[in-house]
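Student: Sequence and predicted structure are below.
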Amino acid sequence: MKQLLELLETNSKRPVSELAILLGKSQQEVIEDIKSLEEDKIIIKYHTIINWEKAGADTVTAMIEVKITPQREVGFDAMAERIYRFPEVRNVYLMSGAYDLLVMLEGQSLKEVADFVSTKLATIEGVLSTTTHFMLKAYKEAGVIIEDQEEDRRLVVTP
């Protein structure tokens, strides 16, 4: 299963016929394996990486360090849930180190992100402090180089 997951992680649009050959299985076995992985919530969602800057979308991405007071009996989980329920929030991670949660969100402007932090996030009971970092440019995402300037150096082979 690990090999199937790795293949799907690098290219979720890879045809089942190709996966079957690479895994030494029948197409039906691969289809059943994928269905099982989806039902067991091991495969949660298929994701496309988009260069939004090139697509002409003007969005602002921010990473916010959040220090919180964990709640009795539920620890950080209840606070994380309150935060990840906001539609602006893209990702929430429990962290070790100087802060407790890393919250990533997208907005249409710096002001929109600032308003979210000041009116929604910082006002949650148990949030001790926030530090906001704005992403200026993405170079690599999910293991993929966004704008690879390197030319293909392979020799062209013709039959």
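Tutor: Perfect, I can see it now. In this text, all values refer to a predicted model and were calculated from it rather than measured experimentally.
Student: going forward, measure contacts and count neighbours with C-alpha atoms only.
Tutor: OK.
Student: so where do the helices sit in the chain?
Tutor: 2-10, 16-23, 27-39, 52-55, 77-84, 110-115 (DSSP state H).
Student: so can I have JSON lines of those helices showing distance to N91?
Tutor: Below are the helices of the chain laid out as JSON lines (distance: least, C-alpha to C-alpha, whole Å):
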{"stretch": "helix 2-10", "distance to N91": "18"}
{"stretch": "helix 16-23", "distance to N91": "30"}
{"stretch": "helix 27-39", "distance to N91": "21"}
{"stretch": "helix 52-55", "distance to N91": "18"}
{"stretch": "helix 77-84", "distance to N91": "7"}
{"stretch": "helix 110-115", "distance to N91": "15"}
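Student: Nearest to I124, out of these?
Tutor: With C-alpha to C-alpha as the measure, helix 77-84 is the member of the helices of the chain nearest I124 (8.5 Å).
Student: The closest one - contacts with which helices or strands?
Tutor: If you count contacts as 3 or more C-alpha pairs under 8 Å, 6 or more residues apart in numbering; DSSP states H and E, helix 77-84 packs onto strand 89-94.
Student: alright, now check it against this:
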Amino acid sequence: MTGASLEETAEVIDRLEKNHVILRYTPVINWDLTDRERVEAMIEVRVTPQRDMGFDAVARRIYRFDEVKSVYLMSGSYDLLVLVEARTLKELASFVSSKLSTLETVTGTATSFVLKRYKEEGVIFEGEESDRRLVISP
């Protein structure tokens, strides 16, 4: 497909891993098919950036929490998007109320809970239905 040999491909991958271009290999898991309970949320966070550090210092402080899976600097009506995971709704609510919202630089949060996954990392979670549209030809 690429025209590269297996050895060349292995060398490129090895170099990318050593240069921290490839950071991790992560499986996409359909948690609905397991018996593990978990709650995920996306939290829009408004913050006051720190002098000479911008949003980086705030993001760094937030991403160190165990509950936090991802943190993104965003454009728009909020500053950071924080993806979090907990075992229960109570744990997640506790994280927001006692850890995240109490940070001195956080000025507001809006939490949205993940109710159902349809697609993640390019993987569709439910069986694709056949196309039921009518074919119209001239």
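Tutor: Received the coordinates, thanks. All values reported here derive from a predicted model rather than from experimental measurement.
Student: Any idea what the TM-score comes out to?
Tutor: TM-score for the superposed chains, counting by TM-score structural alignment, normalised by the length of the second structure: 0.90, backed by 130 aligned residues with a C-alpha RMSD of 1.0 Å.
Student: Spatially central residue for the second structure, please.
Tutor: S70 (4.6 Å; C-alpha atoms, centre = their mean).
Student: Which residue in the first structure aligns with that one?
Tutor: Correspondence of S70 of the second structure to the first structure, assessed by TM-score structural alignment: N91.
Student: Next: E85 of the second structure.
Tutor: So, by TM-score structural alignment, E85 of the second structure is matched to E106.
Student: so the residue nearest to the centre of the second structure touches V84, yeah?
Tutor: Yes. Between S70 of the second structure and V84 there is a contact at 7.2 Å, judged by C-alpha atoms under 8 Å.
Student: what residues are up against D79 of the second structure?
Tutor: Counting by C-alpha atoms under 8 Å, 6 or more residues apart in numbering, D79 of the second structure makes contact with 44-47, 73.
Student: Swap in 6 Å and give it another go.
Tutor: 45-46, 73 (C-alpha atoms under 6 Å, 6 or more residues apart in numbering).
Student: Which one of those residues is nearest to L115 of the second structure?
Tutor: Among the contacts of D79 of the second structure, V45 lies closest to L115 of the second structure (C-alpha to C-alpha), at 20.0 Å.
Student: could you check the distance from that closest one over to L89 of the second structure?
Tutor: Here the criterion is C-alpha to C-alpha, to the nearest Å. By it, V45 of the second structure lies 19 Å from L89 of the second structure.
Student: the more surrounded of the two?
Tutor: Between V45 of the second structure and L89, counted using other C-alpha atoms under 10 Å, the more crowded position is V45 (21 against 15).
Student: Return the residue of the first structure aligned against the more buried one.
Tutor: V45 of the second structure maps onto V66 in the first structure, by TM-score structural alignment.
Student: quick one: what's aligned to E120 of the second structure in the first structure?
Tutor: E120 of the second structure maps onto E141 in the first structure, by TM-score structural alignment.
Student: actually T105 of the second structure, sorry about that
Tutor: Per TM-score structural alignment, T105 of the second structure is aligned with G126.
Student: Look up how far T10 of the first structure lies from that match.
Tutor: Where T10 of the first structure is concerned, G126 of the first structure sits at a distance of 39 Å (C-alpha to C-alpha).
Student: hey, where'd the strands end up in the second structure?
Tutor: 39-47, 68-73, 80-86, 106-113, 119-120, 123-124 (DSSP state E).
Student: Including distance to E17 of the second structure, could these go into a markdown table?
Tutor: Converted to a markdown table, the strands of the second structure look like this (distance: least, C-alpha to C-alpha, whole Å):
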| stretch | distance to E17 of the second structure |
| --- | --- |
| strand 39-47 | 29 |
| strand 68-73 | 20 |
| strand 80-86 | 25 |
| strand 106-113 | 34 |
| strand 119-120 | 23 |
| strand 123-124 | 24 |
